[in-house]
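**Q** can you look at this prediction? I've put the sequence above it.
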Amino acid sequence: MALTFTPFAELGSDCPQFTLPAIDGKTYSSKDFANGKPLVVMFICNHCPYVQAIEDRLIQLGTDLKKDAINVVAICSNDAADHPEDSFENLQKRAQEKHYPFVYLHDESQDVAKAFGAVCTPDYFVYDGNLKLSYRGRLDDSWKDASKVTKRELYDAVQTLAKGAKVSDEQTASMGCSIKWK
């Protein structure tokens, strides 16, 4: 497990276009998630201990934002040949077991992760209603222990954007396992 931190984001950049298969059997493109509200794109996987530690909080995030019609999209870009836990079939199983409230996409080619500049799992990208990057920080202030969370930084950023306000440029990097490149 190689600890990786997200780099400082190029805030204001456009959301990369993508079309990927989802674990629900459908294919989605970035346009399917453009509804004039913020968009959360998160790179996650099954095997990463950082993602496992926050998985229930990601589910809560998806549930909370769904109430406001804010789209949350998860993408797995890991090389499944080296990490079979991250195969399409295992992504389907995990999402069904945990009842993920968000669309879960599979980026087998890893082209989408590269287009976003994703480097780790978890890695978060929050876009405003015009699909301009506004937040690339961490989920909250206690990745390892949910009972110690005092600030839901990503959720708060989305709520700020939903109100039409600007998110602070001062953002704390997310950290996790490096994406497992081919």
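**A** Received, thanks.
**Q** drop to CA atoms for contacts and neighbour counts, all remaining ones
**A** Fine.
**Q** report the central residue of this protein.
**A** Taking CA atoms, centre = their mean, the centroid of the chain lies closest to Met42, which sits 0.8 Å from it.
**Q** that residue: which element?
**A** Counting by DSSP states H and E, the element that carries Met42 is strand 39-43.
**Q** check it against this one:
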Amino acid sequence: MKAYAQKQGYDFYYTVDTDSKIANAFGASRTPELFLFDANAKLQYKGAIDDNPNDGGNVKRVHAKEAINELTAGKSISVKESRSVGCSIKRS
């Protein structure tokens, strides 16, 4: 994971949730599934990164980007939840 993250140029923290403790705490069921919290640790958005996980060339709305932009601008999040459609999280 470290080598992959470095190769991809990731400049953020990530974790490997081997015992599904984080997934269970958040109620995550799919991967990827985004959880966006405000400065007060209140959940503001939960769901898919964008509206077309199967075809990146046909994405019409990037939910994550819009939610982050609205949150940082002090606006209400217009889409608070969307359905994640990735692989199911396998619990140990």
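**A** Here it is on my side, so go on. Quick caveat, the model's predicted, so the values are computed rather than measured.
**Q** where does the TM-score land?
**A** Put the two chains on top of each other and the TM-score (TM-score structural alignment, normalised by the length of the second structure) is 0.85; 92 aligned residues with a CA RMSD of 1.6 Å.
**Q** that older thread, return the residue of the second structure aligned against the residue nearest to the centre of the first structure.
**A** In the second structure, no residue is matched to Met42 of the first structure (TM-score structural alignment).
**Q** OK, contacts around Met42 of the first structure?
**A** For Met42 of the first structure, the contact set (CA atoms under 8 Å, 6 or more residues apart in numbering) comprises Val72, Val73, Ala74, Ile75, Pro122, Asp123, Tyr124, Phe125.
**Q** which of those residues sits closest to Asp145 of the first structure?
**A** Distance to Asp145 of the first structure, by CA to CA, is smallest for Pro122 among the contacts of Met42 of the first structure, at 15.5 Å.
**Q** aligned partner of that closest one in the second structure?
**A** That one, Pro122 of the first structure, aligns with Pro32 by TM-score structural alignment.
**Q** dump the residue contacts of that match.
**A** Pro32 of the second structure touches Ala48, Ile49, Ser84, Gly86, Cys87, counting by CA under 8 Å, 6+ apart.
**Q** ok, and the residues you listed in the first structure?
**A** Among these, the ones whose aligned partners also touch in the first structure (both residues aligned by TM-score structural alignment, their matches' CA atoms under 8 Å) are Ser84, Gly86, Cys87.
**Q** count of neighbours near Leu34 of the second structure?
**A** A count of nearby residues for Leu34 of the second structure, using other CA atoms under 10 Å, gives 19.
**Q** doesn't Leu43 make contact with it?
**A** No: Leu34 of the second structure lies out of contact with Leu43 (CA atoms under 8 Å); the separation is 10.5 Å.
**Q** ok, now which ones touch Lys65 of the second structure?
**A** Contacts of Lys65 of the second structure (CA under 8 Å, 6+ apart): none.
**Q** what helix or strand is the counterpart of it in the first structure located in?
**A** Aligned counterpart of Lys65 of the second structure in the first structure: Tyr155 (TM-score structural alignment). For Tyr155 of the first structure, the host element (DSSP H and E) is helix 153-162.
**Q** mind checking how far that helix is from the chain centre?
**A** Remark: helix 153-162 of the first structure is offset 14 Å from the chain centroid, using CA atoms, centre = their mean, to the nearest Å.
**Q** how far apart are it and its match in the second structure?
**A** When the second structure is overlaid, helix 153-162 of the first structure sits 0.8 Å from its aligned residues on average, using mean CA distance after the TM-score superposition for the first structure.
**Q** could you tell me where the next helix or strand after that helix falls in the second structure?
**A** Proceeding N to C from helix 153-162 of the first structure, the next assigned helix or strand is strand 175-178, under DSSP H and E. On the second structure, the counterpart of strand 175-178 of the first structure by TM-score structural alignment is residues 85-88.
**Q** which parts of that stretch are buried?
**A** In terms of neighbour count (16 or more other CA atoms under 10 Å), stretch 85-88 of the second structure has its buried residues at Val85.
**Q** what of stretch 157-175 of the first structure?
**A** For stretch 157-175 of the first structure, burial by neighbour count (16+ other CA under 10 Å) applies to Ala157, Val158, Gln159, Thr160, Leu161, Ala162, Val167, Gln171, Thr172, Ala173, Ser174, Met175.
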